[in-house]
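>>> Curious how this folds, go ahead:
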Amino acid sequence: MNRQKVQKRNGWGILLWSLILIVCLSGPFSLVFQGSWVRAQSDTLYRQGEVLCKMRPGQDVKVLVQRLGLSVLDQLEANTFRLGLPVGLTVPQALALLNADPSVEWAEPNFLLRLSQLDQRSQAFVDQRSQAFVDGYSPADYFDQYAARLLRLARAHEITRGGGITVAVIDTGIDPMHPVFTTLAEGYDFVDQDRAPTEQGNGPAYGHGTMVAGIVALVARDAAVMPLRAFTSDGVGAASDVVKAIRFATRQGAQVINMSFGLSTPSRAIREALAFAAQQGVVLVASAGNNGSTTPPFPASEDAFVWAVAATDPKDRRADFSNYGSFVDLCAPGVSIYSAYPGGRYAWWSGTSFSAPFVSGTVALVLSIGLEADRVMRTAIYVGSGLGRGRVDAWAALSR
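As a prediction, the model looks like this:
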């Protein structure tokens, strides 16, 4: 993965702009460029023309927007809003005004998050074969792939298949008609603001959500998958939509939330949503990132709330693209994973995005028989330094 190239330019205008940006973004948060999560191909790091803002208790957002000439675009939570900016007011300028206002607790850009696989520049390899679906048996590349054998899913399913548990998948949506999805919970499309969170578009991330959800369905066959679309097929999603997805999943009773995406800098809005979910007992699982480094992306960096999952290969070795280090909690297969793809098809794809749902599905199995989620960590098989407690083992988590 390539780091963002910064070209030197002459001129006092560029220098002045750089100084303004540093000052305006040095308040309660900072914009940190880490690894290749910030890419040269990215047009922007946040949405232009809007910001996120949390009011202090007892303060009225209407008074604030009237005073500063802003507008309320959306309400994310009781005190948290997405605000629109007037023409001519930049995001850094608005943040400087808001963070200096005594009625505001914090303000930040509406950051853009990216699906991990885009920065790895990997793509799905779609299987062109026509294959009949027989639950538990066909396609064999799906039910009997090396990852299923390593997790000992066949033996685990003799104990439970995850019935009664809901796993929310915040991603690009899914193909709800795919035969691997036998139980779906009602989801939502936060991109198009409707109740049909289906895969759309033809961007490089098309199929990502279906594949991630397909892995959850492979591991926990009877668990309900709750599809929440917060990312486009270009693999980009706004922090505001991720916040709403986390809170929606929590309020709708999801016990597990899978997050196969990342951001180079923490978002306070997302962090508060994660804290809300954790307080309700939701298990939060995130991909560790594909930079091959020890620098964690957000939200995998939130070790107080989130389980960070690295990727391993068929021989239980760290995948060369996978991040690793002290922030990692667990690892799971993430190389040449075979899963559902839109149109009733299947595909192979690699990345930590596809490691995380193996953990999410295993947590669902454990919760379904009344066991504590941390059994998944305590029974993992140690496979090397920097890969957390070890590689997840579904059968061991259920039987030991």
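>>> Could you use CA atoms for every contact and neighbour count after this?
Will do.
>>> any chance you could map the helices in the stretch 1-150 of the chain?
Along the stretch 1-150 of the chain, the stretches classed as helices by DSSP state H, counting those that start in this stretch are 12-24, 61-68, 91-99, 116-120, 140-143, 146-150.
>>> ranking these by burial, who's on top?
For those, the largest average neighbour count (mean count of other Cα atoms under 10 Å) is found in helix 116-120, namely a mean of 23.
>>> So what's the gap between that one and the chain middle?
The chain centre lies 12 Å from the centre of helix 116-120; the measure is Cα atoms, centre = their mean, to the nearest Å.
>>> Please report how far Ser350 lies from Ala319.
9 Å (Cα to Cα, to the nearest Å).
>>> Quick check: neighbours shared by those two?
334-335 (Cα atoms under 8 Å, 6 or more residues apart in numbering).
>>> For the helices of the stretch 1-150 of the chain, give me CSV that also has distance to Gly235.
As requested, those are exported to CSV (distance: least, Cα to Cα, whole Å):
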stretch, distance to Gly235
helix 12-24, 26
helix 61-68, 32
helix 91-99, 23
helix 116-120, 7
helix 140-143, 24
helix 146-150, 25
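>>> For Ser399, which of those is the nearest?
helix 146-150 (15.3 Å; Cα to Cα).
>>> who touches Arg267 in this structure?
For residue 267 the amino acid is Ser, not Arg. Per Cα under 8 Å, 6+ apart, neighbours of Ser267: 108, 111, 239, 298.
>>> and which of the residues you listed is nearest to Val216?
Of the contacts of Ser267, the one sitting nearest to Val216 (Cα to Cα) turns out to be Phe298, at 21.7 Å.
>>> Surely that closest one touches Gly262?
Yes: under the criterion of Cα atoms under 8 Å, Phe298 makes contact with Gly262 at 5.3 Å.
>>> One more, so I can put them side by side:
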Amino acid sequence: MDKNHVSVPEDFKYYDKYQDRTASFSPQPDELVLTMPPASETETAGVSEAKIRSASESGSLNGVSRLNLERGVAVVKVDSEADSIAVTRIGVPADFTNAIPAFKDADGLTRYFLPDEITVQFNQEIDREEATRTISDLGSHVVIEQRTPGYYTIAVPENKDIFEAVRLFNEQPSVMFAEPSEIGFDDAQAPRPNDSRFGELWGLQNTGQTVEGVAGRAGIDVRVLDAWTTTSGDPDVVVVVIDTGMDMSHPDLAGNLVERNGEDWDFAAPDGSPDDNGSHGTHVCGTAAAIADNGPGICGVAPKCRLLPLRINLSAGMNANRADAINFASGKAEASPAQRYVINCSWRASGNFTAILFAIDQAVARGAIVIFAAGNAGRDMDTDPPQYPGVHRNAICVAALNSRGERASFSNVGSQVDVNAPGVDILSCIPSSDHDFKSGTSMAAPHVAGVCALIWSARKSLSNQEVRQLLEDNCDDMSAENPGLDGKLGRGRVNAERALQAVMALS
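Modelled structure (predicted):
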């Protein structure tokens, strides 16, 4: 059945009869929901999709981000210099019928309403004949008779808009409620892993739980559960942890180790083995990529990626050895075109050591990503001394947040910070197959390394610069929780879910 041509709404609200509330919405400038006429009987799904994708890249439209061909619905990005409402008023390509912006509701959630349909539930005593007569009398027709008695998806009457149509039907005494017809995307709830201490990993899922005696705030996390519906990692994406080493037999880590093949992974001593001589490196490894769903213990941000621990001395070590370790890792990246390398460095140097900065530059030139902790001196690096090497332009510099979204009291800040992540009371692995809590920007950095690894796992054809851009462009703004620190906590808290949605929206 052909779709009615409808109007662009100007009043974005209606009275919800059933919930006794006014439902109000704000149009989003960067996304449109468009509907399209049914495909012809001779047109294959592939041809139809190609046509829609082509049409969605014309004028101010910037490509499909979500698509349901069966229902004839596409969500399309709008150029940043344009505006969704203005684009709908100008008109959309002929391959589409109607358009409406995506909306934010009063809870700040994004809603995708079809521009030319609403849904109506009639009162129980209203039979089918009376219901369909009312629909017809009001200038509409049934699009789908749902299985629930008296529940219909109907067309918005010609030259009306969806909110106008909802208000019109809600005025009818025979109607229990009417509301926009809505499509949901990526709504599967990722299963919670069975790791026994997952509930203490507030950085991965913050429900407001109390960890180490501190109650968090729901949603202040890196959004891994929803990200894992896309990917939880790829073994060809390797997180290199340059640190104090790793407990090589830890049950949450050992299964994710890359094959060593006799290589010397110890840059602190001549024994060749990167066994952790403390606990810092093991802890960092666990946050980045501990195995999930293996029963006891914890899991990491990217549990199906692999780990390469390189041991350096962080208590009395030589900077030259640290540069060596970075160069070793970037050499692996250069020699392994089928793999992707994320290098995590949760440490500092005492100053601007050229060999380390050169090693970072080399690593990036060779296609790797390099992440450094911002430091735990609690200072503003715009007015106090900066912390090297984290402030280097080719490194991703990570500040730490607590479970309420506030800057950790110890975390350095400044315009040199690129992003922030959970870093207070972080539970992870320690040697002797155990687990414990640690705090520091050292704990924030592997959260970011894990998110970068997930982005690359979703699309290994991305360059390291594209991964960094996706990471930074899809952060959550934390300025409201941190007054007075505008521009000093980077682009915001890393969000794996948003970053992976952006990856999947790429053409």
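>>> what about Phe410 of structure 2, which SS state?
Phe410 of structure 2 carries the three-state label coil when classified by DSSP: H, G, I helix; E, B strand; the rest coil.
>>> Now check structure 1 for the residue matching it.
Under the alignment (TM-score structural alignment), Phe410 of structure 2 pairs with Phe321 of structure 1.
>>> Would you check how far apart that match and Pro92 of structure 1 are?
Phe321 of structure 1 is 34 Å from Pro92 of structure 1, by Cα to Cα.
>>> Strands along the stretch 251-400 of structure 1, start to end?
256-259, 261-262, 283-287, 306-312, 330-333, 337-341, 345-349 (DSSP state E, counting those that start in this stretch).
>>> after superposition, how close is the fourth one to structure 2?
In this overlay with structure 2, the average offset of strand 306-312 of structure 1 from its partner residues is 0.3 Å by mean Cα distance after the TM-score superposition for structure 1.
>>> ok, back up a step: mind checking which of the helices of the stretch 1-150 of structure 1 is nearest Asp171 of structure 1?
Among these, if distance is taken as Cα to Cα, the winner is helix 116-120, at 10.9 Å.
>>> Structure 2: matching residues for the closest one?
By TM-score structural alignment, helix 116-120 of structure 1 lines up with nothing in structure 2.
>>> other SSEs contacting that helix?
Applying 3 or more Cα pairs under 8 Å, 6 or more residues apart in numbering; DSSP states H and E, we find helix 116-120 of structure 1 packed against no helix or strand.
>>> about what we covered before: any idea how far Asp194 of structure 1 is from the match of Phe410 of structure 2?
36 Å.
>>> so what's the spatially most central residue of structure 1 up against?
By Cα atoms, centre = their mean, structure 1 has its centre lying nearest to Met259, at 2.6 Å. For Met259 of structure 1, the contact set (Cα under 8 Å, 6+ apart) comprises 169-171, 284-287, 356.
>>> what does it align to in structure 2?
Met259 of structure 1 maps onto Cys345 in structure 2, by TM-score structural alignment.
>>> what do you get for Gln279 of structure 1?
Using TM-score structural alignment, Gln279 of structure 1 pairs with Ala365 in structure 2.
>>> Next, count neighbours for its match.
15 (other Cα atoms under 10 Å).
>>> Equivalent analysis for the one 3 residues further on, please.
Neighbourhood size, Ala368 of structure 2 [other Cα under 10 Å]: 25.
>>> Report the contact partners of it.
Counted by Cα under 8 Å, 6+ apart, Ala368 of structure 2 has contacts 330, 333, 340-343, 464.
>>> between Phe298 and Gly262 of structure 1, who's got more neighbours?
More crowded of Phe298 of structure 1 and Gly262, by other Cα under 10 Å: Gly262, with 28 against 24.
>>> returning to what we had before: from the contacts of Met259 of structure 1, which is closest to Val219 of structure 1?
Closest to Val219 of structure 1, out of all of these and judged by Cα to Cα, is Ala356, at 11.6 Å.
>>> Mind jotting down where the strands sit in the stretch 51-200 of structure 1?
71-75, 80-84, 104-115, 125-127, 166-171, 188-189.
>>> could you redo the ones you listed as JSON lines and give each row mean neighbour count and distance to Ala394 of structure 1?
Rendered in JSON lines, the data for the strands of the stretch 51-200 of structure 1 read as follows (neighbours: other Cα atoms under 10 Å; distance: least, Cα to Cα, whole Å):
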{"stretch": "strand 71-75", "mean neighbour count": "15", "distance to Ala394 of structure 1": "40"}
{"stretch": "strand 80-84", "mean neighbour count": "22", "distance to Ala394 of structure 1": "39"}
{"stretch": "strand 104-115", "mean neighbour count": "24", "distance to Ala394 of structure 1": "26"}
{"stretch": "strand 125-127", "mean neighbour count": "15", "distance to Ala394 of structure 1": "27"}
{"stretch": "strand 166-171", "mean neighbour count": "31", "distance to Ala394 of structure 1": "16"}
{"stretch": "strand 188-189", "mean neighbour count": "24", "distance to Ala394 of structure 1": "29"}
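>>> what's the neighbour count on the nearest residue to Val211 of structure 2 once chain neighbours are set aside?
Closest residue to Val211 of structure 2 apart from its sequence neighbours, by Cα to Cα, 6 or more residues apart in numbering: Glu200 at 6.1 Å. Neighbour count for Glu200 of structure 2, taken as other Cα under 10 Å: 20.
>>> Test my guess that Glu200 of structure 2 contacts Ser403.
No: Glu200 of structure 2 lies out of contact with Ser403 (Cα under 8 Å); the separation is 11.3 Å.
>>> can you map out the helices along the stretch 351-500 of structure 2?
For the stretch 351-500 of structure 2, the helices defined by DSSP H, counting those that start in this stretch cover 354-365, 441-458, 464-473, 496-505.
>>> Can you tell me which of the ones you listed is nearest to Ile162 of structure 2?
helix 496-505 (26.7 Å).
>>> Which other helices and strands does the closest one contact?
Applying 3+ Cα pairs under 8 Å, 6+ apart, we find helix 496-505 of structure 2 packed against strand 61-68, helix 224-227, helix 441-458, helix 464-473.
>>> which ones are touching Asp264 of structure 2?
Counting by Cα under 8 Å, 6+ apart, Asp264 of structure 2 has contacts 271-273.
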